[in-house]
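J.: show me how the following folds:
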Amino acid sequence: MKVLAIDDQKLVLIPLEIRLKELGYEVTTTTSALKGIELFDLIQPDLVIVDINMPETSGIEVVKHIRQTKNVATPIMILSGNTDDAIISKAFDLGVNDYMKKPLSLQEVCARTKRLIGAPKLDNNNTKTYKDVVIQQRCVGVVIPCYDEEKRLLSDEFTTFIEKNSGYHLCFVNDGSKDNTLQVLNDLRKGREDFITVYDCEKNGGKAEAVRLGMLHMAKHEDLDYIGFLDADLSTDLADFDDLVKTIETTDYKIVSGSRISRMGADITKESARKVISLTINYIIRKILKMDFKDTQCGAKIFHKDVIEVSFKDKFVTQWIFDVEIFKRITLHFGLAKAKEMLCEQPLKRWIHADGSKLSMKDSIKIVGQLGQIAWTYRSKKTISKKETQSNLSVIKNQPVISKIAS
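T.: The predicted structure follows:
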């Protein structure tokens, strides 16, 4: 039995394809609706599974091709995050057999596939690959900077997470490590190339540059909706990071930042001396940003893809507190009022200070000086921006009026 699956997000198609093949179906996939129409004519599948929202051509056009152009009764299952009642009604009016809303269980998709076209003779229900996975509406890239993480990298936690959570692509950035970190990362990627990328920097450039390069690299992936970064030691765990993703996909926020605020029901631990310095630094940061941020320096943040360039295009002034620079860039680009609407600080359920942290107490003290550097640098940029604006207005004001002549 042949199944044709069409979805512009490859991370959605991979677990679907593998699981259906395990069950005995012959599966063909494509990320293009136009290519899907060609494949339908070529392979004549027994079932078509198609998304609605795709960039070049809507999945509705695939349905029209099958029902109106070809005038055939091939079963069609819609698998989409589009919950517009008008679209759903239109799909059924055109003759789709099933409409499933993301997120949903992969197991349910397989069960409905069997209901529509039956189970293959080679149906193997004992297979477990991706069996309990939830197919998400969104796809997320996660940048993980690594410097000498050979002994600390929790490889099993990362692999277990991507096996149970579809729609995630991890990008490990090797920041010129002197130990065997690169080999550990390459071993971690083997067999998981669709879900894990290793970006290798030959020279150590610091965490800020490693994150920046990783974010810009992941921004090139067209099927990713959101991109974030996370510390390699998982002081913020992956479950908490997934909660940040859920917040950004269900709100209008452009950036959701984790916050290590001590409160009832949360497991937040810090060294006492580090906590005092942290409180001092955060006070200065709030003065610089003119925002009531409780914790800008948490190593877990998620960004809407359309603010990646503003946040990461230019190199950062400092190595450790680039988070402050990100928020300052957003403020300068969009204005303070708009920036406050775009940024969300979300308390974490758990954060543990991991042994072997690369940030020493001496570095923490240096940060105070780096904050002064940020304040001066971005104050200068704001001044330059104002002068450029005034200069442009002056030029426009003094330009002669030119009549527009239609050719």
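J.: going forward, measure contacts between C-alpha atoms and count neighbours the same way
T.: Will do.
J.: separation between Asp93 and Lys64?
T.: As defined by Cα to Cα, to the nearest Å, Asp93 lies at a distance of 11 Å from Lys64.
J.: in terms of packing, which of these two has more residues around it?
T.: More crowded of Asp93 and Lys64, by other Cα atoms under 10 Å: Lys64, with 16 against 9.
J.: tell me who's in contact with Thr83.
T.: Lys101 (Cα atoms under 8 Å, 6 or more residues apart in numbering).
J.: that one: what secondary structure?
T.: What DSSP: H, G, I helix; E, B strand; the rest coil gives for Thr83 is coil.
J.: so how far is Asn398 from it?
T.: In terms of Cα to Cα, Thr83 sits 52 Å off from Asn398.
J.: ditto for Leu42
T.: Distance from Leu42 to Asn398, by Cα to Cα: 64 Å.
J.: also this sequence, please, to line up against the first:
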Amino acid sequence: MKILVVEDNKKLAENIKKYLELEGFIVDLAYDGNEGLDLALSYNYDCIILDIILPGMSGIEICRFLRDEEKSQVPILMLTALGSVENRVEGLNVGADDYMPKPFDLRELVARVRALIRRNQVVRQETLKYGDLVMNLQTREVSCKGEPLNLSSKEFSLLELFMRNPGVVFSREQILDKLWESGFEPRSNIVDVYVLYLRKKLKPFGYDEKIETVHNIGYRLKKEDDKT
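T.: This is a model prediction of the structure:
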């Protein structure tokens, strides 16, 4: 499971990262609000730990943007040294799922993160749709124009990544990071190979061209209303 920690206190951020990694999580760090939002929009995280007071965008602004503009349902746990009821209410009102005032026990932080992830998995959307493409996340069945698609596990995961993020450009390194375990060299062409496999299976339905190569960067699934 992958966690984003947005915290401008570098020592605290690194302590959270180290503890979460000991608990088996993959952790990305951002030390200001702008970097945190960029990461939140670029990757699929299982949970975001978000400080309220940050350089650049505040945690409140980031949370509001993710909920209102992106319609993101990623669990968000807010941290702050501000302990007033007003601060807690403001964070929850803009869409945060939980709140921890500083200082806190890292064991409790991990327990709350796990609880948020479990809760989100229970209510998580079971079906993804993109035009005539339909993906059932529970049965792992995919169909296009009513016809079943026989996808391998990696092809399914790759298509899921694209369908969850239409219009988002993913570099080969980002796709490797999301879908493969560590050990693959960034120069490996494994991502290109699986994109080719997926396109071949989508071609009979005219959907192969929906997966667009972005020169010198990587790949994206075109937005449904993108005719180019």
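J.: which stretch of helix or strand covers the residue nearest to Ile227 of structure 1 when sequence neighbours are not counted?
T.: With sequence-adjacent residues excluded and distances taken as Cα to Cα, 6 or more residues apart in numbering, Ile227 of structure 1 is closest to Gly141, at 4.5 Å. Taking DSSP states H and E as the criterion, Gly141 of structure 1 maps to strand 140-146.
J.: all strands of structure 2, in order?
T.: 2-6, 26-30, 47-51, 76-80, 98-101, 127-130, 133-136, 141-144, 147-149, 170-171, 211-214, 218-221 (DSSP state E).
J.: do the same with the stretch 101-250 of structure 1
T.: Ranges of strands within the stretch 101-250 of structure 1 are 104-105, 134-135, 140-146, 168-175, 196-201, 226-230, based on DSSP state E, counting those that start in this stretch.
J.: mind giving me the packing neighbours of the last one?
T.: Spelled out, that is strand 226-230 of structure 1. Applying 3 or more Cα pairs under 8 Å, 6 or more residues apart in numbering; DSSP states H and E, one finds that strand 226-230 of structure 1 makes contact with strand 140-146, helix 207-218, strand 300-304.
J.: run the last query once more with 7 Å
T.: Judged by 3 or more Cα pairs under 7 Å, 6 or more residues apart in numbering; DSSP states H and E, strand 226-230 of structure 1 is in contact with strand 140-146, strand 300-304.
J.: matching residues in structure 2 for that strand?
T.: When structure 2 is aligned by TM-score structural alignment, strand 226-230 of structure 1 has no counterpart there.
J.: also stretch 181-193 of structure 1?
T.: Under TM-score structural alignment, the alignment places stretch 181-193 of structure 1 onto no residue of structure 2.
J.: ditto for stretch 249-258 of structure 1
T.: Going by TM-score structural alignment, stretch 249-258 of structure 1 lines up with nothing in structure 2.
J.: which residues does stretch 60-73 of structure 1 contact?
T.: Residues outside stretch 60-73 of structure 1 that contact it (Cα atoms under 7 Å, 6 or more residues apart in numbering) are Ala33, Ile37, Ile52, Ala91, Leu94, Gly95.
J.: if you set the cut-off to 8 Å instead, what comes out?
T.: By Cα under 8 Å, 6+ apart, the list of residues contacting stretch 60-73 of structure 1 reads Ala33, Leu34, Gly36, Ile37, Val50, Ile52, Thr74, Ile76, Ala91, Leu94, Gly95, Val96.
J.: ok, the second one touching Gly59?
T.: To tie it back to what came earlier, the one meant is Leu34 of structure 1. No. Applying Cα atoms under 8 Å as the test, Leu34 of structure 1 and Gly59 come out as separate, 9.2 Å apart.
J.: these two: which is more packed in?
T.: Neighbours per residue (other Cα under 10 Å) separate Leu34 of structure 1 from Gly59, with Gly59 holding more: 28 against 17.
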